[in-house]
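**Q** Curious how this folds, go ahead:
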Amino acid sequence: MDDREEAMKKYALILLCLLCSHYYSFSESIYTWDLKKDIIIGSFSLSVFLPPLFIDASPGNTIQKDDINAVDKSLMFKYNKNLDTISTWAAYGTLVIPGLSLLGNIKDYNAWLSYGTMYAEAFLLTYGTKDILKTAIARNRPYTYFGGIPKGEEEDYYNSFPSGHTSFAFLGATFLSTTFYHEYPDSKWKVPVIIGSYAAATGIASMRILSGNHFITDVIAGAVIGSLYGWLIPTLHLRAREGLNTNVEIIPIGNGIIATMSF
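**A** Here you go, the predicted structure:
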């Protein structure tokens, strides 16, 4: 058995333990959906997600290597296909880990609806925001400074900022950490889940740098985007409970929405 198979078995065992420990601890989810509120948030999410789909980004002016800021210049690498592939699949994997927070409410249809609504809104906002920035800011990827453009990357070499893979990884990690923390405040798995999810997201961000796809500022921006929506959307859907007096008000305005929260 190689190290990868052993790691996969350990990961599967952890998931099984989580499932067994929470399946019979059914309770009403701390999160809920609201038709009026989610129509507003959903509409705003689509307004962020859709425009970049109809705009073709184009290469910008090539910046000379000597003109790159010192922080980014210190961590520039050649293209590494293996790390590119691994980090891509790992980023996709982090998009499904928020489902762990549903284990204790797996028999609750309303919880499934609430989580599905929240995650769809968070994903659309994350995807749309990173695409808007990629369209507005044409930046060559680090590997372009070490030779030719890798095969198949001819239409993507100038989309370095921000890192989409990192934004998805931190969306998954933050969404899971936020929801798991509130759903199971007394769980012994709370700290391992939070640490593990962020460790995975950080690992993906590191691979995006080491693979030559991104500068460190690209992955920092991606992490901020994913973390923001991974925290904000669940917070806007918190159910008012005894000891948790949260009031959220969504107000639509001409060019967006205003969300106010009181605790």
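**Q** okay, CA-based contacts and neighbour counts for the rest of this
**A** OK.
**Q** So which bits of stretch 78-95 are buried?
**A** Neighbour counts using 16 or more other Cα atoms under 10 Å place 78, 79, 80, 83, 84, 87, 88, 90, 91, 94, 95 of stretch 78-95 among the buried residues.
**Q** and if you look at stretch 229-246?
**A** Under 16+ other Cα under 10 Å, the buried positions of stretch 229-246 are 229, 230, 231, 232, 233, 234, 235, 236, 237, 238, 239, 246.
**Q** Which of those residues fall within helices?
**A** Among the buried residues of stretch 229-246, the members found in helices (DSSP state H) are 229, 230, 231, 232, 233, 234, 235, 236.
**Q** For the comparison step, fold the sequence that follows:
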Amino acid sequence: MKPCAIYTLLSILLATAPSRGEEGPWRIDLRLDLPLTLGLGAYSLVSEIVASHLDGPACGPLCDPGGVNALDRGVIGNRSALAADLSDAGFASVIALPYVLGGLDRLVSGGGGDLRGWAEDSLLLLQALSANFLVANLVKLSVRRPRPYAYDPAVPEETRRGAEASLSFYSGHSSTAFAMATAYALIYQARHPESPSRFAFFVGGYLLASGVALCRVAAGKHFWTDVLAGAAAGSLVGWLVVELHRRPDVTDQDTAGGSVSFLAGPGGVSLRAIW
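**A** Here you go, the predicted model:
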């Protein structure tokens, strides 16, 4: 399903789905969150279009590996087609799974169906996804780091000099995977603060996201520092989007096992660690 279709569906559900008579864990203002999410998505699309019209790496037609740090230099020469396919499959899965799992969870835990709850959770996921795309693309456009294959003489010159060859830092696949894994694990924890299964979503999500990152390196699409930075940035974006929407009055009860919470309000912002 395309992002615009998801956005339209969520807008309809949030506007029409009946409330179950109890407050959820999120503070959502449709007048702010819907246009914000749409705007983030639109700007990320614009940045994708701009990136596709860039020149190739300035160091081309063949970049000198002598300028690459020791950690990253070993990636040059990686060209696994299987790893590239697996990273794309993992990328698609880590985007789709939170919506599917969230829908199943609200169907089972929501007393036979909690459409509004699913729509609220999905809006946060879509907002995290859109924000992550935008930030990652802006960094790529600013840094313009050559990809590993730009240093590989075995790769065709046309590929080495293409626009994509200058967008290595940081990894968009990795940041997206970690943003979605972080956001959904936090959402599930907020919905089920006492459930032992909440830890499984953190572990499972990060394992899948790590697999995506490792495959990007094996495919020669990114350096180690690209995927590490992407993992950190994506995790931060996913965490911020969820925490900025968390109701302050449910933070304590949602975090019986300890947590770090970022709260925002009219008086400013605060960072709280609860143990």
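**Q** Work out the TM-score between the chains.
**A** The TM-score (TM-score structural alignment, normalised by the length of structure 1) is 0.75; 230 aligned residues with a Cα RMSD of 2.9 Å.
**Q** Tell me the one of the ones in helices among the buried residues of stretch 229-246 of structure 1 nearest residue 169 of structure 1?
**A** Each of these was checked against residue 169 of structure 1 using Cα to Cα; the closest is residue 230, at 10.1 Å.
**Q** Next one: that closest one relative to residue 102 of structure 1, how far apart?
**A** 16 Å (Cα to Cα, to the nearest Å).
**Q** now residue 148 of structure 1
**A** According to Cα to Cα, residue 148 of structure 1 stands 46 Å off from residue 102 of structure 1.
**Q** So between those two, which is more surrounded?
**A** residue 102 (22 against 10; other Cα atoms under 10 Å).
**Q** Report the secondary structure state of the more buried one.
**A** Following DSSP: H, G, I helix; E, B strand; the rest coil, the label given to residue 102 of structure 1 is helix.
**Q** ok, it - contacts?
**A** Residue 102 of structure 1 is in contact with 111, 112, 115, counting by Cα atoms under 8 Å, 6 or more residues apart in numbering.
**Q** Residue 138 of structure 1 maps to what in structure 2?
**A** Alignment note: residue 138 of structure 1 maps to residue 144 in structure 2; criterion TM-score structural alignment.
**Q** since we're on that match, how many residues are nearby?
**A** Counted with other Cα under 10 Å, residues neighbouring residue 144 of structure 2 total 22.
**Q** separation between it and residue 28 of structure 2?
**A** As for residue 144 of structure 2, its distance to residue 28 of structure 2 is 36 Å (criterion: Cα to Cα).
**Q** try residue 269 of structure 2
**A** Residue 269 of structure 2 sits 17 Å away from residue 28 of structure 2, going by Cα to Cα.
**Q** Between these two, tell me which one has more neighbours.
**A** Between residue 269 of structure 2 and residue 28, counted using other Cα under 10 Å, the more crowded position is residue 28 (18 against 10).
**Q** Contacts only, for the more buried one.
**A** Residues near residue 28 of structure 2 by Cα under 8 Å, 6+ apart: 120, 245.
**Q** any idea which element the closest residue to residue 46 of structure 1 other than its chain neighbours lies in?
**A** Excluding the flanking residues, the one nearest residue 46 of structure 1 by Cα to Cα, 6 or more residues apart in numbering is residue 124, at 6.6 Å. Using DSSP states H and E, residue 124 of structure 1 maps to helix 109-136.
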